[in-house]
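>>> got a predicted structure plus its sequence, pasted below:
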Amino acid sequence: MRADRLVSLVLLLRQHGRLSANALARELEVSTRTVLRDIEALSAAGVPVYAERGRHGGFALLPGFRTELTGLNPDEALALLVAGSRRGAQAFGLGSSLASAMLKVVDALPESYRDTAAGAAERLLIDPETDLLSRRLADEEVPDAVAAEVLRAVFAGRRLEIHYAAVDQTPKWRTVDPIGLVTIRDRGYLLATRSGEDRTYRLSRILAAKELAEPAQRPDRVDLDRAWQERSTRFRAGGDQVTVLVRVNPVRREDLVGTALAVLAEEGDSDGWLRMEVTFQDHRHAEWALWQLSTNAEALTPQWLRDALRDRATKIATRYGAPS
């Protein structure tokens, strides 16, 4: 861990020229005291790092110093292969590895290309934390220790013990045979089997995990895309799903489709709106999704959904009808 951090510190100084202890601490996600200890260790090892005093001071390397790196470590290579974007890496707990790997990639570029690449990167922003309406996009936190244990078990092909908090249930320990990991819409999922039955676990609901010594009972090869499609189909076909006939303003069609499980039918209405038949996971899901669309949608059937939306709107109107 410390060796990787020291390499990252050197690369940061090479690429930025000069950085304060506070800036280095933020980049490396450690304390300033740790940064100062690392600087001392680098100096003792012969790395020509020096301090510049004053208002715009900080730490820098002697001009012309170049590191000889052995290459990416396994986690960094994996981060580049599966991440594709910052959010993809975060879903599997590989965010810090991705940052470290990108430092090495930039450092490996020919010097004539390095400044051009850095300038181009500054003009690209992928998956910011908020949208145009300043709404913060929901991020699901997966503790690093949990992500590390799950990844090790998946790649080593060993059984995994997880402390899992299912919805509306007391967290329980379960022993599973991990098959693979999937990320979709910034959410990570563990595909596994338990007592021979297919199971899907959301990573953010795994409170603790422990890789076991015994080998997992699973096939040598897996088609994750096919496995995910099959589980999605079974999920949509089961449970307390409800079908809703709704009229929606075309400008909000994608919002409706994004929250529904499936679109069963769609046609244009006489006033330019769309008439769609969609399914939701349950009663609560249907009511929540239609409420988000406000006056841009109208549930036509079932009647219980119309009643629920009317009652909610009436309560809101009553609340705001009275003086504050």
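Looks like it arrived, so ask away.
>>> all contacts plus neighbour counts: C-alpha atoms, from now on.
Fine.
>>> can I assume L124 sits in a strand?
No. L124 is assigned coil when assessed by DSSP: H, G, I helix; E, B strand; the rest coil, not a strand.
>>> distance of it relative to G54?
For L124, the distance to G54 equals 33 Å [Cα to Cα, to the nearest Å].
>>> which stretches in the protein count as strands?
Counting by DSSP state E, the chain has strands at residues 18-19, 49-52, 58-61, 158-164, 172-184, 187-194, 197-202, 206-215, 242-248, 262-268, 274-280, 297-301.
>>> reformat those strands as CSV; add mean neighbour count and distance to L28.
Output for these, formatted as CSV (neighbours: other Cα atoms under 10 Å; distance: least, Cα to Cα, whole Å):
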stretch, mean neighbour count, distance to L28
strand 18-19, 20, 12
strand 49-52, 15, 17
strand 58-61, 19, 14
strand 158-164, 22, 29
strand 172-184, 19, 26
strand 187-194, 20, 24
strand 197-202, 16, 28
strand 206-215, 17, 25
strand 242-248, 20, 48
strand 262-268, 13, 43
strand 274-280, 21, 43
strand 297-301, 18, 47
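>>> contacting residues for the nearest residue to I39 once chain neighbours are set aside?
Distances taken as Cα to Cα, 6 or more residues apart in numbering place V49 nearest to I39, at 7.3 Å, with adjacent residues excluded. V49 is in contact with I39, L42, S43, F59, A60, L61, L62, counting by Cα atoms under 8 Å, 6 or more residues apart in numbering.
>>> which residues does the fourth one contact?
For F59, the contacting residues are L13, R18, L19, S20, A21, V49, Y50, A51, E52, taking Cα under 8 Å, 6+ apart as the criterion.
>>> the fifth one too?
Under the criterion of Cα under 8 Å, 6+ apart, the contact list for A60 reads L13, R14, G17, R18, L19, V49, Y50, A51, E52.
>>> and here's the other structure:
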Amino acid sequence: MRADRLVSLVLLLRQRGRLSAATLARELEVSTRTVLRDIEALSAAGVPVYAERGRHGGFALLPGFQTELTGLNHDEALALLVAGSRRGAQAFGLGSALASAMLKVVDALPESQRDTAAGAVGRLLIDPETDLLSRRLTADEVPDGIVAEVRRAVFAGHKVRIHYAAVGQAPRWRTVDPIGLVTVREQGYLLATRSGADRTYRLSRIVAAEELDEPAQRPDRVDLDRAWQERSTRFRAGGDPVTVLVRVNPARREDLVGTALAVHAEEAGADGWLRLEVSFQDARHAEWALWQLAMNAEALAPPWLRTALRDRATAIAARYEASSPS
């Protein structure tokens, strides 16, 4: 750990110039006393770090000092920097490791390419915190110690014991065989098996975790993308599926299809709108999906869905017909 921190300290000074002990401590997530000890260790090892006194003083490297990180071309480094802008590393407890890696990536570039790469990355934004409607994406909060324990078990191929709080239930201990980790829209999941059966656990609901010495019972190779797709399909099919006939504005077709389990039939209507026969997970899912489309869709069948949407709209209209609250 200290060796990694010393490398990160050198790279920070190379890329940013003179920095105070307080700034270095904040960047490296250590105390200023630790930074001062690290500076002494670097000096003893022959790294030309010097201190400047005064109000605007700090630590810096002698001009021209080079580290030995090479081997990446411009496009390779850019690809890593773009990947590093994604927030999945946070979900897996790798935020500080990612920051250290990005310093090394930038330092690996020839000096003539650093500014170009940094400027290119500044023109690419991956998964912003809000969408065009200003809806904020909420990330799961998972303690680093818990996710690190789970991550170690996944990589080592060991069983892991988790204290898991399922929805509406008190936490209880489970011993599982970890398959892999998945992050979807800021939410992290552990894919595992328990007594041979597939299980999916949300990381934010793991209260405690303990890696065991016992080897996990799992295949040597796994197609994690396929495994996730299969579990997603089973999850969506877990309710009481309903089939709905819908009339929809062509401009909102993708919004409708994106929420449905399947599209069974589709044809263009004489009025220019589309008629689709689609299935949803259950009645509640169908009502929610059609309500989101407001005046851009109409449920034609079954009758109970038309009634449910009419009653909801009537209740909303009645509320707003009343006088404003004082």
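Sure, I can see it. Fair warning: this is a prediction, and the values are worked out from it, not measured in the lab.
>>> so after superposing, what's the score?
The pair, once superposed, lands on a TM-score of 0.82 when counted by TM-score structural alignment, normalised by the length of the first structure; 310 aligned residues with a Cα RMSD of 3.0 Å.
>>> nearest to L81 of the first structure, out of the strands of the first structure?
Closest to L81 of the first structure of those, according to Cα to Cα: strand 172-184, at 13.5 Å.
>>> which secondary structure elements does that closest one contact?
Applying 3 or more Cα pairs under 8 Å, 6 or more residues apart in numbering; DSSP states H and E, we find strand 172-184 of the first structure packed against helix 144-156, strand 158-164, strand 187-194, helix 224-237.
>>> can I get those in CSV with distance to K315 of the first structure?
Formatted as CSV, those follow (distance: least, Cα to Cα, whole Å):
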stretch, distance to K315 of the first structure
helix 144-156, 43
strand 158-164, 37
strand 187-194, 34
helix 224-237, 32
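>>> show me the helices in the stretch 1-150 of the first structure, by range?
2-16, 21-28, 32-44, 74-83, 86-91, 95-108, 111-121, 144-156 (DSSP state H, counting those that start in this stretch).
>>> the longest one against the second structure, how far on average?
The superposed helix 2-16 of the first structure is, by mean Cα distance after the TM-score superposition for the first structure, a mean 2.8 Å from where its aligned residues fall in the second structure.
>>> I'd say V82 of the second structure and R123 touch.
No. Counting by Cα atoms under 8 Å, V82 of the second structure does not reach R123; the two are 10.1 Å apart.
>>> tell me which of the two has more neighbours.
Shown here are V82 of the second structure and R123; by other Cα atoms under 10 Å, V82 has more neighbours (15 against 7).
>>> that older thread, deepest-packed of the helices of the stretch 1-150 of the first structure, please.
Stretch with highest mean neighbour count among the helices of the stretch 1-150 of the first structure: helix 86-91 (a mean of 23; mean count of other Cα atoms under 10 Å).
>>> that one vs the second structure, average offset?
Looks like 2.6 Å for helix 86-91 of the first structure (mean Cα distance after the TM-score superposition for the first structure).
>>> what's the matching range in the second structure for that helix?
Using TM-score structural alignment, the residues of the second structure aligned to helix 86-91 of the first structure are 86-91.
>>> got a list of contacts for the matching stretch?
Residues contacting stretch 86-91 of the second structure (Cα under 8 Å, 6+ apart): G95, L98, I126, D127, A139, D140, E141, V142, T183, E186, Q187, G188.
>>> of all those residues, which two lie farthest apart?
Maximum pairwise distance in the contacts of stretch 86-91 of the second structure, criterion Cα to Cα, is 21.9 Å, between I126 and V142.
>>> which one's more surrounded, the two?
V142 (21 against 11).
>>> wait, the more buried one touches A208, no?
No. When contacts are counted by Cα under 8 Å, V142 of the second structure is not listed as touching A208 (10.3 Å).
>>> buried sites along the longest helix seen in the second structure?
Using DSSP state H, we find that the single longest helix of the second structure is helix 303-321. Buried residues in helix 303-321 of the second structure, defined by neighbour count with 16 or more other Cα atoms under 10 Å: L305, R306, L309.
>>> list the residues that contact the first one.
By Cα under 8 Å, 6+ apart, L305 of the second structure lies in contact with A283, A286, E287, A299.
>>> one more time with 7 Å
Remark: with contacts taken as Cα atoms under 7 Å, 6 or more residues apart in numbering, L305 of the second structure is in contact with E287, A299.
>>> now swap in F92 of the first structure and tell me
Contacts of F92 of the first structure by Cα under 7 Å, 6+ apart are A147, G188.
>>> one step back: which two in the contacts of V49 of the first structure are spaced the farthest apart?
I39 and L62 (13.6 Å).
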